[in-house]
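Peer 1: Predicted model and sequence below, questions to follow.
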Amino acid sequence: MPAEPRAVPETFAFTCRDCGHFWEATFQVMFFTDPTDASGLTTQEYVDEEGRAMRSPLADAVCPKCGGRTVHVLEAGLAERARRAEHEPRPAHKHHLHLPHRHSGPPDGAP
């Protein structure tokens, strides 16, 4: 009889390269270990927020906005930071004129 699986939540951030949509999704990573298997190998399965099991959300990601499959995985939290950055005003940047420094004394190479 296999042991009860352990579940660990894991959040991934995604961006669609087709439409630019950002989103995050949390999956339950289920770890299964068969106690009768002498090798002690563990298998894993991901369960999405709707309870659907999948091999890997990284390989099977589909954009919820446009249905695109050109999806890039990002660091968790990055999607929200990018969304906030799009809507926050940027601080004003003052431009300064950069001129060569003048020095007193004879010009370079003068006797």
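Peer 2: Thanks, I have the structure now.
Peer 1: only C-alpha atoms for contact and neighbour calcs from this point on.
Peer 2: Fine.
Peer 1: Helix, strand, or coil at residue 37?
Peer 2: With DSSP: H, G, I helix; E, B strand; the rest coil as the basis, residue 37 sits in coil.
Peer 1: also this one, for the comparison:
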Amino acid sequence: MVTMERDTETVHEAYAFVCLHCGHGWEEEYEIRHITDLAGRHRAEYFTHGRRVPSPLTRADCPACDRGPIRILRPGRVNTTRTYLP
């Protein structure tokens, strides 16, 4: 089934992440496309480096240790938070 889009709004957001297990921190910028289809349903699609990716708000694993939990911070906070982790 093909769903036609009625409206798309694109915003750019950055997030900082830190793993509370291993202390690994990273930041990522996302292009977020807020889409409303012809039936009025809303969805958001996340892109980084030109690839569609899952929402960073649902990411459960650290890319360094494949564990977690992950804390999401405002951009630019990774280095500040590292001083409090082992």
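Peer 2: Ah, there it is. Everything numeric here is computed off the predicted structure, so don't read it as measured data.
Peer 1: for the second structure, what spans make up the helices?
Peer 2: 78-82 (DSSP state H).
Peer 1: mind listing what the spatially most central residue of the first structure touches?
Peer 2: For the first structure, residue 74 is the residue whose C-alpha lies nearest the centre (Cα atoms, centre = their mean; 1.5 Å). Each residue near residue 74 of the first structure by Cα atoms under 8 Å, 6 or more residues apart in numbering is listed here: 12, 13, 14, 15.
Peer 1: cool, and residue 31 of the second structure?
Peer 2: 10, 11, 12, 13, 46, 47, 48.
Peer 1: quick one: which of the contacts of residue 74 of the first structure has the most company?
Peer 2: The most neighbours of any of the contacts of residue 74 of the first structure, using other Cα atoms under 10 Å, belong to residue 14, which has 25 neighbours.
Peer 1: That one maps to what in the second structure?
Peer 2: Under the alignment (TM-score structural alignment), residue 14 of the first structure maps onto residue 17 of the second structure.
Peer 1: now the nearest residue to that match once chain neighbours are set aside: how far from residue 5 of the second structure?
Peer 2: Of all residues not flanking residue 17 of the second structure in the chain, residue 72 sits nearest, at 4.7 Å (Cα to Cα, 6 or more residues apart in numbering). Separation of residue 72 of the second structure from residue 5 of the second structure (Cα to Cα, to the nearest Å): 31 Å.
Peer 1: Thanks a lot, catch you later.
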